[in-house]
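> From the sequence below, what's the structure:
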Amino acid sequence: MQEAQPPEKLSPSSTLRLKDLVPVFYQEGRYQGDPVTLGVGGFGRVALMTTLPHGKYYAVKRVSKKHIVAKRQEEHMLFEKKILKAVQCEFIVRLHGAFKDTRYIYMVMEFCSGGEIWTKLKEVGRFDEPVAVFCTACVVEAYAYLHKKNIMYRDLKPENLMLDTKGYVKLVDFGFAKELVRGEKTYSFVGTPEYMAPEIIKNQGHDFAVDFWSLGILIFELLAGSPPFSSSEPQKIYAKILDGELHYAPYMSEAAKSIISKLCRPRPGQRLGNTKNGIKDIRHHRWFSSMNWHKLRVGQLEAPTARLIRKGPCYINFDRFPLDQTKAEEEFSGWDRDF
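As a prediction, the model looks like this:
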């Protein structure tokens, strides 16, 4: 395997190499003996792997190069790797190494053993307010870090939030992230329909404000169990978003309704987080009145999400996926020479 720049040192004497990683196998159930798959997406699979000497676990994302080229995602992949290599934030998943061969590119990521927020939400139906407050606060910290570095995230949703062993939330999947100079706008049509801000749909040009809109949608979904604007057809979702009517459930607190409506204002310039005080306004909103931001940042808070994490084999908090025996075709265009 060719390696990108020497990956991060794991211990003074060792560097992580792809060939040092071995699959973890299901120990029981109908897939017993098969390698553990943590997730499957349009772009590839994420496998659970370990290193023999010190038994550390990693989530290894494997993506077909042929597929990347077919979908014209070369720039996105290179940018995702560049961002993840550069960021060092407790609320963003870490990249330990990037590799490639003739068929795939591999990203060796930190393993978040608590699983996806999406899975937990489906298990319990909807989150109690303290759990939603905690999850959202972790996202606010990730946003503050990224926006300071002039990076828009643009793909917030429960599927892209993972829990670590302590129950802290980390942002994963930077396929839609983009660097943007303050004051400029970009015009690409990206995101997940339910989470798209009106200005993306109207193609009016967008900036960091789209991340605050999606934060409001996330809070709503965590508290209600489903997003405020939904339909099986994207066009209908867009129509509802542009219509902009939010229907709150009776069990939502006044503070929750207040922060959601302030984040989901149709005009980007009026959104909470996007006015002159920036992200501070979000931290100071009364919905977060119980949050000790400093303790959160240094990892000293008891995470209310911890009780959602099941005990058992290291993959217990993930859905199970059957083995995929198919092999991607080889790809030699060379777009990935800097990967």
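
> contacts, neighbours, all on C-alpha from now
Fine.

> if I read this right, Gly193 contacts Pro234, doesn't it?
One correction, residue 193 is Pro, not Gly. Yes - with contact defined as CA atoms under 8 Å, Pro193 reaches Pro234; the gap is 6.1 Å.

> These two: which has the busier surroundings?
Neighbours per residue (other CA atoms under 10 Å) separate Pro193 from Pro234, with Pro193 holding more: 18 against 13.

> if I look at that one, how far off is Gly244?
14 Å (CA to CA, to the nearest Å).

> Could you do Phe189 as well?
Phe189 sits 19 Å away from Gly244, going by CA to CA.

> just Thr165 next, same as before
Distance from Thr165 to Gly244, counting by CA to CA: 37 Å.

> repeat for Leu48
Applying CA to CA to Leu48 and Gly244 gives a distance of 41 Å.

> and this one, so I can compare the two:
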Amino acid sequence: MTNLLPPPQETPTLNLNGLEIFSALGRGSKGVVFLVKSETKHLALKVILKESIEKKNNRVSFEQRVLSRFDHPLFPHIHGVLETDKVVGYAIDYCPGRDLNSLKKKQSEGMFSVEIIRFYAAELVIALEYLHNQGIVYRDLKPDNVMIQENGHLMLVDFDLSTNLPPRTPSQPSPATTETVRDSTVTKKERFFQFSGLCNSGISPDDSESKSTELDSSGEKSNSFVGTEEYVAPEVITGTGHDFAVDWWSLGVVLYEMLYGTTPFKGLNRKETFFKILTKPPCLVGETTALRDLIRKLLEKDPNRRINVEGIKGHDFFSGLDWDAVVNVSRPPYIPVPEDNEISEIDVEKFVHEIFAKYNGDNNRSSSNMKGQDRVSNTLVDNNGNFLDF
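I've put the predicted structure just below:
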């Protein structure tokens, strides 16, 4: 498979004892992120408990390998890796503006103006186009993974759910028109068990383990169930195979959320959310505008008809935009204010161990305490996204 990313650069080794630890920026099933300082700059250090990575070692190594190859202003640079007897980790650029979700909470009623949406949407399109041209499907676009750099520009982070597909070039048709590569022996009942298992489990879709992180070069689509449930595309839920088009769906969800302050398909539980994604059109309240039209085309349930990158960049919403100048804009809509950070007495290894222990305990309790109404019973999803009895 052709890979257009440059060869990985040699990554320096970090010494945990040589870092100043300020605070924990985020935590979850995929690791704990700390704000640290090396000899020269502040960094975001992602740390993972060693004993937890055996089953997802491919994901961890894939993310590190991808990070080491990025050469783009909207993507992080890996500044070093560390390993102790108990944890492994790596450091990337620290974004003092935190994430897009945090910025959304600062907006009036949690909604952005159209002009601000246009700027951030353009940067997200540029970032996704860069990934797709390298043959990488992001598969986890959501506000929590969109960081705001010191200069006000965006930065995409978290690539452990990403996967490789044959790179797309501008001369190719929309990738959604490629033929689905899938095992013809997969039956409807097997798909039911896959779908109902995801609905019944105590884990989120983004925690589900992909059977393979990287596809063979002959594969043009992936059949893995990955993503975050409110942002996941219909073809991921139905298991009919997915490709680069899933990222444009997720972009539509993000733009909808920026405009309306909420995601378009959120239900009371996972089953209802998936049902809405598969069957309900987005509720685009208000007069017809270029932004609402773009969102509607991004949230096209049929990936064969969903707007692609050429259609997006040529859409009226971006009329008059100089795409080559976007990442060089000197005054983006929001410039983070520098903060004074105090050093904290944090035992990183102990802290990470406690977080993973708590997360796994909560997961086990959630799985065993699922209520009956949250379960999918005697139903499956057909190729048209319909729930059927069997």
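
> ok, Leu48 and Gly244 of structure 1, which is more surrounded?
For Leu48 of structure 1 versus Gly244, neighbours defined as other CA under 10 Å are more numerous around Leu48 (25 against 15).

> Can you tell me what Glu83 of structure 2 aligns to in structure 1?
When structure 1 is aligned by TM-score structural alignment, Glu83 of structure 2 is paired with Lys100.

> Ok, Val32 of structure 2 next?
Taking TM-score structural alignment, the alignment pairs Val32 of structure 2 with Arg45 from structure 1.

> before we move on, which element is the residue lying closest to Val36 of structure 2 once chain neighbours are set aside in?
Excluding its sequence neighbours, the residue lying closest to Val36 of structure 2 (CA to CA, 6 or more residues apart in numbering) is Ile21, at 4.6 Å. Secondary structure from DSSP states H and E places Ile21 of structure 2 in strand 20-28.

> how close does the aligned partner of Leu255 of structure 2 in structure 1 get to Met152 of structure 1?
Superposed on structure 1 with TM-score structural alignment, Leu255 of structure 2 falls opposite Ile219. As judged by CA to CA, Ile219 of structure 1 and Met152 of structure 1 stand 19 Å apart.

> For the two, indicate the residue with more neighbours.
Ile219 (24 against 21).

> Is the more buried one part of a helix or strand, or is it coil?
helix (DSSP: H, G, I helix; E, B strand; the rest coil).

> quick one: contacts for it?
Counting by CA atoms under 8 Å, 6 or more residues apart in numbering, Ile219 of structure 1 makes contact with 132, 136, 256, 260.

> preserved in structure 2, out of those?
Comparing these with structure 2 on both residues aligned by TM-score structural alignment, their matches' CA atoms under 8 Å, the contacts found in both are 132, 136, 260.

> In structure 2, what residue corresponds to the first one?
What it means is Ala132 of structure 1. By TM-score structural alignment, Ala132 of structure 1 lines up with Ile117 in structure 2.

> residue ranges of the helices in structure 2, please?
Using DSSP state H, the helices of structure 2 run over 57-69, 100-105, 114-133, 188-200, 234-238, 245-260, 270-279, 290-298, 309-313, 348-368.

> Compare those and give me the one nearest Gly320 of structure 2.
helix 309-313 (10.4 Å; CA to CA).

> Counterpart of Lys266 of structure 2 over in structure 1?
Mapped onto structure 1 by TM-score structural alignment, Lys266 of structure 2 lines up with Ser230.

> these two touch, right, Lys189 of structure 2 and Thr379?
No - contact criterion CA under 8 Å: Lys189 of structure 2 and Thr379 do not qualify, at 9.0 Å.

> Could you measure from the match of Leu255 of structure 2 over to Ile241 of structure 1?
16 Å.

> so what corresponds to Leu19 of structure 2 in structure 1?
So Leu19 of structure 2 corresponds to Val22, using TM-score structural alignment.

> and its match, what is it in contact with?
Going by CA under 8 Å, 6+ apart, Val22 of structure 1 touches 49-52.

> Structure 1: strands as residue ranges?
With DSSP state E, the ranges of strands along structure 1 come out as 2-3, 9-11, 14-15, 21-23, 37-41, 44-51, 57-64, 95-100, 104-110, 115-116, 151-152, 161-163, 169-171, 178-179.
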